[in-house]
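[1] Sequence and predicted structure below; questions after.
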Amino acid sequence: MSRFGFGRRLASEGLGTALLLAVVVGSGIMGQRLSAGNDAVALLGNTIATGAGLVVLISIFGPISGAQFNPAVTLAFLVRRELTMGTAAAYLAVQFLGAVAGVWAAHAMFAEPIFQVSAKLRAGPPQVFAEAVATFGLIGTILATLRFRPQFTPAAVGLYITAAYWFTASTAFANPAVTVARSLSDSFAGIAPVSVPGFILGQLIGAGVGVGVFGWLLGQEPPEDAGAVT
């Protein structure tokens, strides 16, 4: 990452997040149009496209900026002191801007109105808890693969999100920028603005717990016989 200037790193985060949202929202629109009202088929198409897109996007942009594309992940690295406050703030800004741009790009591709507000409610404690679980698992996936198998990280994240679309009640947004941007799409992938605060609360809680648990779990300890006199 240090081989690239700060401007290129910001461009990487913004462009990568925009492409991610174009994948998420665009595949949701396509899935809904082709599924003849079958939400399971629409979700399956949305899931496959998102998981595959993540693998590619992280592989492309990871060497430049780290391919975080996610304020929860950026804050996790800030807490772990792997990013400075200034870098984290800049990453957050371009992630949110890129996410909105990606939603608008998806709308344009499918001849939808560019400016929309979602009416799709995703409310209630189970949904908030689901977002906490989804984000907790995402943080664990990232930290563990970066520690043990860094080259597998793009595939691991894509596979985890693919699974989490189906095992969580919320379909695993696990990303505050994605959540805010999807509130601006009244499509299959949308979320009503009134549901956004609960989702983000769950995501931040999940990220915080994930940093604590996996930071401890993956921490290196001295061998049991360290310091023993032989």
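    Done, it's in.
[2] all contacts plus neighbour counts: C-alpha atoms, from now on.
    Fine.
[3] How is the closest residue to residue 39 other than its chain neighbours assigned, secondary-structure-wise?
    Leaving out its chain neighbours, the residue that sits closest to residue 39 by C-alpha to C-alpha, 6 or more residues apart in numbering is residue 32, at 7.3 Å. For residue 32, the assignment made with DSSP: H, G, I helix; E, B strand; the rest coil gives helix.
[4] most centrally placed residue in this protein?
    Centroid check for the chain by C-alpha atoms, centre = their mean gives residue 175 as the closest residue, at 4.3 Å.
[5] dump the residue contacts of that one.
    Neighbour list for residue 175: 70-72, 135, 200, 203 [criterion: C-alpha atoms under 8 Å, 6 or more residues apart in numbering].
[6] One more to weigh against that first structure:
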Amino acid sequence: MADSESGGRPALARRLAAEAVGSMLLAALVVGSGIAAVQLSPDQVGLELVENAAATAAGLFAIILMVGPVSGAHFNPVVSLVDAAFGGLSWRDAAAYLPAQVAGCVAGAVLANLMFDRSAVSIASHHRASGAHLLAEVVATAGLILLIFALARSDRAERAPAAVGAYIGAAYWFTSSTSFANPAITVGRMFSDSFAGIAPASAPAFIAVQVVGGAVGYGLVRLFYPPTVAPGRLVSDPRRQADAPHPSRERSTLR
């Protein structure tokens, strides 16, 4: 297999591996820090949430830097679908990203369970699908989409790792749902009966409203940032830098 596709983009197999590994690390980060928070600060829910949110914000920053240049560091089916809708990713590739993201998040939850000497799989019992939680997921997901694509379309994509980490860390607090904002991580968190878990009965409603939030975010991006000549990506793309050396053209695209 060729190391890259035409135009300099990494081969699809490499991108799928990056999405799977990145998603696995993200789920291990969210679930593992939640388990650790409960062990370190038992019966102190506020402090547990601080610890879980801080670890997630910092870790997400690092994970995006790790694999972003390979796959774009989506880790999120909604991001992939919106990117495809904007033309930054083919629909074929977006469809391939989705199972890699979900499988990675499930594997990450299992890995977190094992790292804390728990059963590999424990089905979560935390029911979350109230009306307030579902509204919060629409808000959290729409905000995430708007942030990512706003940075890409305003030529500030190099700030995305820090900005996305900061947004998710803050959204742990300003949303009642603690900002899942991601169907893949929602599925993964079903497999850990821990502080970060979500009961399977709550997951379908969460996923549905996350898709709605993605559509809202897509509309806001189109309103605030009309289409430009080149699509945007979450991280810098060496191919575009090589093809478009003039500083007036976009240096980064959204993946």
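    Now that the structure is in, tell me what you want to look at. Bear in mind that the values here come from a model prediction, so they are computed numbers and not experimental data.
[7] about what we covered before: would you list the contacts of residue 175 of the first structure in a markdown table and tack on neighbour count and secondary structure?
    Formatted as a markdown table, those follow (neighbours: other C-alpha atoms under 10 Å; DSSP: H, G, I helix; E, B strand; the rest coil):
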| residue | neighbour count | secondary structure |
| --- | --- | --- |
| 70 | 21 | coil |
| 71 | 25 | helix |
| 72 | 26 | helix |
| 135 | 29 | helix |
| 200 | 23 | helix |
| 203 | 30 | helix |
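[8] I'd like the residues you listed as a markdown table, with distance to residue 162 of the first structure appended.
    Formatted as a markdown table, these follow (distance: C-alpha to C-alpha, whole Å):
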| residue | distance to residue 162 of the first structure |
| --- | --- |
| 70 | 16 |
| 71 | 20 |
| 72 | 18 |
| 135 | 13 |
| 200 | 20 |
| 203 | 17 |
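[9] Closest one of the residues you listed to residue 24 of the first structure?
    residue 70 (13.8 Å; C-alpha to C-alpha).
[10] is it true that the closest one touches residue 180?
    No - judged on C-alpha atoms under 8 Å, residue 70 of the first structure makes no contact with residue 180 at a distance of 11.4 Å.
[11] What lines up with the residue nearest to the centre of the first structure in the second structure?
    Aligning on TM-score structural alignment places residue 175 of the first structure opposite residue 182 in the second structure.
[12] Which stretches in the stretch 101-250 of the second structure count as helices?
    131-153, 160-174, 183-189, 203-224, 238-243 (DSSP state H, counting those that start in this stretch).
[13] by contact count, what packs against the longest one?
    In terms of contact count using 3 or more C-alpha pairs under 8 Å, 6 or more residues apart in numbering; DSSP states H and E, helix 131-153 of the second structure is assigned the packing partners helix 160-174, helix 203-224, strand 252-253.
[14] run the last query once more with 10 Å
    Here helix 131-153 of the second structure touches helix 77-86, helix 160-174, helix 203-224, strand 235-236, strand 252-253, going by 3 or more C-alpha pairs under 10 Å, 6 or more residues apart in numbering; DSSP states H and E.
[15] same thing with the second one?
    Packed against helix 160-174 of the second structure by the contact rule (3+ C-alpha pairs under 10 Å, 6+ apart) you find helix 45-71, helix 131-153, strand 235-236.
[16] which helices and strands does the longest one pack with?
    Using 3+ C-alpha pairs under 10 Å, 6+ apart as the contact criterion, the secondary-structure elements in contact with helix 45-71 of the second structure are helix 12-40, helix 160-174, strand 235-236.
[17] which of these is buried the deepest?
    Of all these, strand 235-236 has the most neighbours on average by mean count of other C-alpha atoms under 10 Å, namely a mean of 28.
[18] can you name the residues of the first structure that it overlays?
    Against the first structure, there is no aligned range for strand 235-236 of the second structure (TM-score structural alignment).
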